[in-house]
Structures are given as C-alpha cells and as structure tokens.
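Trainee: here is a sequence with its predicted model. Questions after.
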Amino acid sequence: MNEHSGDTPIPWRVWTVPNLVTMLRLVGIPVFCWLLLVADEYVAGAIVLAVGGGTDFVDGYLARRLGQESRFGRLIDPLVDRLYILVAVAALTLEGLLPWQFTAALLAREAVMFVTLLLLRWRGYPPLSVHYVGKTATFIVFMSFPALVLAGLPIDPPMWAQPLGWALAWWGIVLYWLSAALYVGQAVWMTRPGQRGEMVAQ
C-alpha cells in the first residue's frame, strides 16, 4: 500500500476494508497447511492458495480506491505475502511437491533481502519502496503453487498442472532474484551521501 502523495501523514488504523482482506488472507495460511498436510485435501488446498495469492493486489487496490491507506496496512500486507510464500514452500517441500533446489533458491533470496533490510534499519534508513517487478514475481510464484499442488494429486492429476506449475515457478524465481538485485541496488543508491528515500520490499 503506497503513501498518499504530498506531505499528509498516513494514519495508523487497523479496522479498514483492505486490512480486513489482508487478515482474511492471513487466516488462509493455517487453513492451507491443515488441508494439505493433515486432511490430504489437495484440491481444497489448491483453491485456498489460489484465492490467497490471487487477492494479493486486492487490498492495495481497495486502500487506494477507498482512501483507506494505513501504516498498519503497509506493514501487514508484505508480511502476509512473505508468510504465504514461505509457508507454502515449506509445506510443498515436505509433501515432496517441490525439490530442495527450488526451496534453497527461494530461501537464499529471502536471506539476501533480510540482510539488506536489516543493514538499512541498522543505519537508520527507512524501508524500501515496493517495486513492480517484486510484486509481479510474488504473484507468479503464488500462482505456481496451486498448479503444483494439483499436479501432486495421487489419482488423475490434471495433465496441464505440472508443466504450468513449473513454468510459473521457474519464471517466478528468476523474477524474484531480479527484484532482489533491484532492491539491493536501490539500497546501495539510498546509502550514498545525500540520498534519502522511502522504501517495504516485496
């Protein structure tokens, strides 16, 4: 969720429509884990993932459309996105639907971003502004997971699920690393003498 233009400060408000959407997405994370790891309901789990990932843009759109942008929303929205990806990757890896190489590549990218943001915070800089490449990469990675879950059905998995899932997964991870490079470059630029900006990276 972006800041208002100008110098008007963004209020810290929790009970807004876009924040409610974000909270509902957050509730979907344990529901997905239960469906996949406990109940073995792959189709239902894929639906929860698709809804959780497909509504990634909804909360930000509603915040701008309704004039309900908030500091809480700017904090919780990228956090939920990151939790969705990390939890989904962990669950799919445990179920044998993702190879460890893919998981390692994604976790390494997260480690790079964590260190970058930690160093910026330590030096007193604000968080990084979200880049459209990062949002696009997050969405594509999200959308690969439901297809990969369906590809793991023990009986009659859809023929399209595996090729589509892996096409999205590898395309998404490449963009994910590209966005990390852009964020690191942005951080380096920000820390140059006389440069200050605003950033929450995706």
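Mentor: Thanks, I have it.
Trainee: every contact and neighbour count from this point should use C-alpha atoms.
Mentor: Will do.
Trainee: which of the helices or strands spans Gly96?
Mentor: Secondary-structure assignment from DSSP states H and E places Gly96 in no helical or strand segment.
Trainee: Three-state assignment for Gly197, please.
Mentor: coil (DSSP: H, G, I helix; E, B strand; the rest coil).
Trainee: and it, what does it touch?
Mentor: Pro126, Leu128, Met190 (C-alpha atoms under 8 Å, 6 or more residues apart in numbering).
Trainee: got the contact list for Val141?
Mentor: When contacts are counted by C-alpha under 8 Å, 6+ apart, Val141 touches Ile85, Leu168, Ala169, Trp171, Gly172, Ile173.
Trainee: give me the distance between the one residue sitting closest to the centre of the chain and Tyr132.
Mentor: In the chain, the centroid-proximal residue (C-alpha atoms, centre = their mean) is Asp81; its distance is 3.0 Å. According to C-alpha to C-alpha, to the nearest Å, Asp81 stands 14 Å off from Tyr132.
Trainee: got another, please set it beside the one above:
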Amino acid sequence: MLTISRFLLIPVYLMFFFNGYIKIAFLILLLAGLTDILDGYLARTRGLITQVGVMLDPLADKCMMITVILSLLISGMIPWEAAAAMFIRDLGMIIGSAFFHFRGKLTVPANVMGKLTTVLYYLAILFIVFELTFAITYLWFVIIVSFVTSIIYIIQFLLLNRKDKAEYP
C-alpha cells in the first residue's frame, strides 16, 4: 500500500508544482521519500520482501523522479541536458528492470549506493527549489554518481543471474 501511495502522490506533486506551490510540491516529494523508507523498513523487519515489491518499489521511485525531472525542466529550473541525462538513466532502469523481470530474471534489490544516490538527488532538488547558486553544478555531480550506481547495479544483475543460471541448469 505504501508503494502504491507513492504512485498516487505523483499527481498531487504535479498539482502543487504547476499551481506555483513549488516548496509544497517539494514537501510532497519528501513525503513520498518517507513512505519509501517506511515501506522498506516494514518489508525488511516483517519479512515481507517479494520479487514484485523489489520491482515495484524502485519503479515508484523512478516514476516520481521522472515526474520531478520533467516539472523542473518545463519550469526552466534545470537545463535540458541535465534533464535528458537523468531521464535516459531512469527510463533505462525502468525498461531494463521490466524487460528482465518479465523474462524471469532475478532483480537486484536496492543497495547502499542506490539509496545514497536517491538522497543526493533529493538534496539537489532542495538546492534547486531554494535557488542556491551551486545547485546545477551539484546536480551534475549527482548525475555522474547516478550513472556509476547504474553500472554497479548492472554488474550485480549480471552476476546474480549468472549465478542463478549456474545453480539451476
């Protein structure tokens, strides 16, 4: 239910953002982040981790992040090059995860680097919303970190599925 609530917060975020309540929209984004933390905590502590959850949880995060990227781009708060880099990375992660999930491949759960990247993105958005002078430079730093994180995920995915294939010929 918490994962679904993050999907439902997307139109709420958009409503506030495009009606000029950008700081409130940022609070909605933070609320989505808090539900993500709570969702993960409950799943781990209660043994409720499922393959569907492993796939839907990051999908909810990616959908929210793509929404934020597009809203910041449309409003002129970030350059198109940064939006394109973030969009390509997130869309690639969504399509890749769905493609391999529906082919029966194991999905790599979130790791420390992924969580760190998310926190860094939230900070970048905070800096952009409050129009800090270094916000866009910091955003580019986070974009680089996110691509490194993606490479780590891809390596983990390949190792996990190679190991799975070797164990079950």
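Mentor: Nice, I can see it. Keep in mind that this is a model prediction, so the values were computed, not measured.
Trainee: still on that earlier bit, quick one: map the residue nearest to the centre of the first structure onto the second structure.
Mentor: The equivalent of Asp81 of the first structure in the second structure is Asp61 (alignment by TM-score structural alignment).
Trainee: still on that earlier bit, hang on, the residue nearest to the centre of the first structure packs against Asp56?
Mentor: Yes. Contact criterion C-alpha atoms under 8 Å: Asp81 of the first structure and Asp56 qualify, at 7.3 Å.
Trainee: quick one: the helices in the second structure, in order.
Mentor: Assigned by DSSP state H, the helices in the second structure fall at 2-18, 22-45, 51-74, 80-101, 112-129, 135-167.
Trainee: which non-adjacent residue is nearest the equivalent of Glu110 of the first structure over in the second structure?
Mentor: Alignment note: Glu110 of the first structure maps to Asp90 in the second structure; criterion TM-score structural alignment. Distances taken as C-alpha to C-alpha, 6 or more residues apart in numbering place Lys62 nearest to Asp90 of the second structure, at 6.0 Å, with adjacent residues excluded.
Trainee: contacting residues around the one you found?
Mentor: Asp90, Leu91, Ile94.
Trainee: ChimeraX command for the buried members of those?
Mentor: In ChimeraX, this line selects whichever of these come out buried by 16 or more other C-alpha atoms under 10 Å:
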select :90,94
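Trainee: doesn't Phe26 make contact with Val12 of the second structure?
Mentor: No. Applying C-alpha under 8 Å, one finds Val12 of the second structure not in contact with Phe26, separated by 10.9 Å.
Trainee: counting neighbours, go ahead and name the busier of these two.
Mentor: The neighbour comparison of Val12 of the second structure against Phe26 (other C-alpha atoms under 10 Å) goes to Phe26, with 19 against 13.
Trainee: now do the alignment partner in the first structure of Ser5 of the second structure against Ile85 of the first structure, distance only.
Mentor: In the first structure, the residue matched to Ser5 of the second structure (TM-score structural alignment) is Leu24. According to C-alpha to C-alpha, Leu24 of the first structure stands 16 Å off from Ile85 of the first structure.
Trainee: who's more crowded, those two?
Mentor: With neighbours defined as other C-alpha under 10 Å, Leu24 of the first structure and Ile85 compare such that Ile85 has more, 20 against 12.
Trainee: check the gap between the more buried one and Leu182 of the first structure for me.
Mentor: For Ile85 of the first structure, the distance to Leu182 of the first structure - C-alpha to C-alpha - is 20 Å.
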